[in-house]
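Peer 1: how would this look folded up:
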Amino acid sequence: MTQQAALRHPASLFYLDKPFDLAPELGMRPTYAQVADLVEDIAARLYASGVRSGDVVGVYKSHNADLLFLACAVARIGAVPAMLAPFLEWETVVTMMDRLRPAHFVTDLTKIGESGEHGERLRALVPSTMLVRGRAAGLTALEDAATDQRPPYHEIPRDDPALITHTSGTTGVPKMVAAARRGTQLPINMQARLARWLRYDETYAMCISFVHSRTFAALATALELGIGIAALTDADVDNVRRIFLECKPGGVEAHPNMYTHWEELADDPDGPLANVRVFMSTFDAIHPRSIRVMLGASKRRWPIYLQSYGQTETGPVTMRLYTRRNIRRADGRCVGHPFPGMTKARIRPRPGIDDGTRHGFIEATSTGLGITYVGQQELYDERRDGAWWNLQDIGYRSRWGCLHLLDREFDQTPELDSLLSAEDTVLDRLAALTEAVFVTLPGGVQPVVCTRRDEPLDREAWAAAVATLPKVANPVHIAWKHMPHTATWKVKRNVLAAGLADGTIPVLDTVRPLT
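Peer 2: Predicted coordinates:
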């Protein structure tokens, strides 16, 4: 896809906040043509090093936007990239590679330097380990590989694996999801339709995980449009402000929790968000407050916010569009309607539970449904019922047919109908909070909060905010840097609960968690 985009739009720019590790000489503003040449170069080196069509290639390198183009180079050969988040620990990586058993593993000197004993375990599992830059004993150095032979092109059958990514791992070791080519095409088709409907032709900025399946769909769509692409590695407010003031994006996509941290940009007199016409977030439900602030920060006449709900296994299942008008009365638990002709959703009653509500398991069908959990087929089969996939979320459908998400199955507690709804309420009433997470500890429901730049928590304001909620414990205030989260900024609730219970997560005040 990079080659085709470069032929049509060779001078279009990428806006980077960090040079590519693969080619630092390209600087911070490489063109489509330069990136296409980079993909061809890396593909030739991989091919010369033994990668062939149909091979599975594990990719685990330092956090950088070049992860996208390393995956493109693997796919250029007809091999299947298996992308691992840079923030995973080596012990987890080796467990995942034991399930995957790839033909090749691509990494860098930084990651190898951190591997310790796990590096030896990896080499026992994988026949070939390659370094994208630099040299180390016993490893193949791609920079020493020949580049004079371009690999032949291979068309991957629509039902064959084309990309392997993994789940967020909020409840344990991430599961590796193999997506068929038809599955990777689903979100591209959806976004292409949307772009045509919106007549979108402006710079697109993304600050989302570079190994997530969603990111590859976003990249493919942007390349097809030939627009400027800002690929941010750092979600820090000051970094985002700097890049946005330069490229003035018309579209922005980030993980929901990032938007909460970016709310302070709305008051910036230079207006880094002023030109944004379309805000987007996917997979995780976003708090209504953040949507309101983002839409209010835009100076465009009709800005919109597009929220998509789904999972790595399914791709996007539903979507909801917000405007300045409808967000005023929006229910934050509503995640919208399925995509006509592409996805469906239903509610399946929970066995043995009759609580007088319409609540049940959310299940979905999707043309983008992953074809297996690599190395965990039995677990995959447990989640699948014919064409229907159990998302392991609890929710219901309204009389209008829209889907409402209440909680993850594993997070539900009898003290509150919906932890997510309670969190929406608190965040809506306390602008100083950047996160509010309700977790279940042995003593009951424990609110855990983060404040903007770790400022002190106003306890009186908190008491007023929770006055209409069932009785909950006093909140524990922690720094965001100590909040355990995934590469997509999704909070690991079980890890948070365990860290509070055993005292390994430091708190910013004297209020101790429930025991």
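Peer 1: switch to C-alpha atoms for all contacts and neighbour counts from now on
Peer 2: OK.
Peer 1: mind listing what V240 touches?
Peer 2: By C-alpha atoms under 8 Å, 6 or more residues apart in numbering, the contact set of V240 is 232, 234.
Peer 1: over to Q392?
Peer 2: With C-alpha under 8 Å, 6+ apart, Q392 has these contacts: 361-363, 408-409.
Peer 1: to check against the first, give me the structure of this:
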Amino acid sequence: MYSNSILDQIKADETLGAGNFLYKLRDIVGDVTEQSLFLDTAYVDHTGTARDSLSVEDILTLADGLANWYLEKGVSPKDPVALFFEDSVTYYIHFVALTSIGAIPTHLNPFLKLETAVEFIARTGACIAMVDDAHIALREQAAIPVFALDEIQIPSGDRKKPIYTHHNDDPVMLVHTSGTTGFPKAVRSDHLPMAYGVLKQLKGNVGTRILTALPHSHGSGMTILMSGLLRGAKMLVQTKKQPESMFAAIQKFQADMVIAFPKTFVDMCRFDLTKVDLNCVSYWLAIGDANHEAHVKKLVQFGTHVRKGIEHEGSVFIDNLGSSEISYAAFKKVHSLYETDYGRQVGTTFDWMDVAILDEGGNVLPENEVGYVGIKGPCLTKGYWNNTLLSEKNRLGGYWLSGDLAYKSSDGKYYHMDRVTDRVTTAEGPLYSCFTEELVLANFSDVFECSVVGIHSNDGRQKAVMAIELAKDATETIEKIGERINQLLEDRNVPKIAKFVADDPVNFVGVTGKRLKRVMREEITLDE
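Peer 2: As a prediction, the model looks like this:
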């Protein structure tokens, strides 16, 4: 880990941002030859050498060579370049190379269907595309030149051009959204905004041996690598996200911090965690959607953490609610064995974020009223690339709409109720699916996981359907549990569920591997 003196120098450099941070780090630190990134899937360089670890110096050397190759192919500043690889550190190394010449790496979700990838690339205006063997079929359909990794011939000699000088608002990445609500969007991330949250939190009390299982094609994967490398942490880039692989990697690497999207943690919780050694973990960090109490409580019972110089039993679960458009996160909530405030509470905002709960006209709502989450802040996107109309439709009252519904309590805490697209408009009133799922998981131990969607009925309204994945030791049937769930909802003045269906981890899953409510709405029918 780097000293506070070095961290102060990093924070003081007003030219440092996402587009040059690794080069700036070498300028400040000097010797960056110690191995920093450890890989569960080896990176094969242009010589055919497989590397299972990399230093900052290694990354920069590889990036310089790739930068020269991209220049030979005619890539120039502000050119989007599409990257379509299997989940790996390859995205990151090409990100460093492309930003060093002022180009804009355009990351595609590795699991996109081919026709979606072709359309996504066309919408971004990418000048060329890079693929690995798994995505070589893109060459047959894309309207731009497509190069395979094994076709790269690195020119000899040093860098052909100096490191590109970024201004704070220069675009440095087009981040893909998950496609949860429709066609994936290309979110613009800029030089300083993408790094802003990382730099503000640089001295935060977080891990020294970090396992990151985030999707490495995503902007969150890039910012976490930025954060760890700038702090001098050792990082394991984990591409195998199945629970058994995660458990083995945590133990072998002795990770004190594990970072992932919520789905990875939910999958881990399907196992008997008492039979796994997780005692090395002090921090769990989830990025993206808010996590459910039932799953968080299973993880924090293991390990220890230090707070104010005193070691405490149990680990800490840091829940950062954000989105692709925010670059970092808007809300933060810390859970431990000693915390009791759950119930969809997502905590408070980061100091640099301005959050408001808005009505449909863009007016700020009073406390305890559910409305649209509006966000302002220095790490916010300028909009969707090549889509001004959609960008403007996501602005209301001077705020960017996150797509969430929430309320602010009288004590300044925020409570997440639902995604706007997932709210169910029943004849009895609105049913907030995330809130309802939280209520069920907290009160019915026989339910391991559940998802609520609204299905259009013959009367023009929606009716709520709940897909239930039973716990392995469940003693009741879904029918019996459903009766008790509806009694609880009635007692809480929440509209009832019209239909219960059985679920399992592979049902209703989209190309991201995440259960998509959009898919559920397409596949589930009502009995009318």
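Peer 1: quick one: TM-score?
Peer 2: Both chains were compared after superposition, and using TM-score structural alignment, normalised by the length of the first structure their TM-score is 0.85; 480 aligned residues with a C-alpha RMSD of 2.9 Å.
Peer 1: before we move on, back to that, which of the contacts of Q392 of the first structure still touch in the second structure?
Peer 2: Counting by both residues aligned by TM-score structural alignment, their matches' C-alpha atoms under 8 Å, these that remain in contact in the second structure are 361-362, 408-409.
Peer 1: what's the neighbour count on the aligned residue in the second structure for Y60 of the first structure?
Peer 2: Aligning on TM-score structural alignment places Y60 of the first structure opposite F84 in the second structure. As a burial measure, F84 of the second structure scores 28 neighbours (other C-alpha atoms under 10 Å).
Peer 1: by neighbours, which of the contacts of Q392 of the first structure wins?
Peer 2: In terms of neighbour count, I362 stands highest of the contacts of Q392 of the first structure at 25 neighbours, by other C-alpha under 10 Å.
Peer 1: quick one: map that one onto the second structure.
Peer 2: Using TM-score structural alignment, I362 of the first structure sits opposite V373 in the second structure.
Peer 1: N507 of the second structure -> the first structure?
Peer 2: In the first structure, N507 of the second structure lands on H482 (TM-score structural alignment).
Peer 1: oh, that last question was meant for T177 of the second structure, not what I typed.
Peer 2: Using TM-score structural alignment, T177 of the second structure pairs with T167 in the first structure.
Peer 1: test my guess that that match contacts V211.
Peer 2: No. Using C-alpha atoms under 8 Å, T167 of the first structure is not in contact with V211, being 10.6 Å away.
Peer 1: double-check that G65 of the second structure belongs to a helix.
Peer 2: Yes. Using DSSP: H, G, I helix; E, B strand; the rest coil, the assignment for G65 of the second structure is a helix.
Peer 1: separation between it and S55 of the second structure?
Peer 2: Distance, G65 of the second structure to S55 of the second structure, using C-alpha to C-alpha, to the nearest Å: 16 Å.
Peer 1: inside helices: which ones of the contacts of Q392 of the first structure?
Peer 2: Applying DSSP state H to those, no entry is found in helices.
Peer 1: from these, which is closest to T468 of the first structure?
Peer 2: Closest approach between these and T468 of the first structure, by C-alpha to C-alpha: R408, at 23.0 Å.
Peer 1: aligned counterpart of the closest one in the second structure, please.
Peer 2: Correspondence of R408 of the first structure to the second structure, assessed by TM-score structural alignment: R419.
Peer 1: leaving out the residues flanking it, which one is nearest to its match?
Peer 2: Nearest-residue entry for R419 of the second structure: D404, 4.4 Å, with adjacent residues in sequence omitted and distances by C-alpha to C-alpha, 6 or more residues apart in numbering.
Peer 1: how about the contacts made by the one you found?
Peer 2: Contacts for D404 of the second structure (C-alpha under 8 Å, 6+ apart) come out as 372-373, 416-420.
Peer 1: which of these line up with contacts in the first structure?
Peer 2: Retained in the first structure: 372-373, 416-420, out of the contacts of D404 of the second structure (criterion both residues aligned by TM-score structural alignment, their matches' C-alpha under 8 Å).
Peer 1: doesn't L223 of the first structure belong to a helix?
Peer 2: Yes. Counting by three-state DSSP, L223 of the first structure is found in a helix.
Peer 1: can you tell me which residues contact the equivalent of it over in the second structure?
Peer 2: By TM-score structural alignment, L223 of the first structure lines up with L229 in the second structure. Residues near L229 of the second structure by C-alpha under 8 Å, 6+ apart: 36, 56, 235.
Peer 1: and the residue of the first structure most remote from its centre, how far from Q34 of the first structure?
Peer 2: Distance from the C-alpha centroid of the first structure peaks at D148, with 36.3 Å (C-alpha atoms, centre = their mean). Separation of D148 of the first structure from Q34 of the first structure (C-alpha to C-alpha): 18 Å.
Peer 1: before we move on, what about R76 of the first structure?
Peer 2: 16 Å.
Peer 1: okay, these two: which has more neighbours?
Peer 2: R76 (27 against 19).
Peer 1: what's the mean distance for the helix or strand containing that one versus the second structure?
Peer 2: Assigned by DSSP states H and E, R76 of the first structure belongs to helix 66-77. For helix 66-77 of the first structure, the mean deviation from the second structure after alignment is 1.6 Å (mean C-alpha distance after the TM-score superposition for the first structure).
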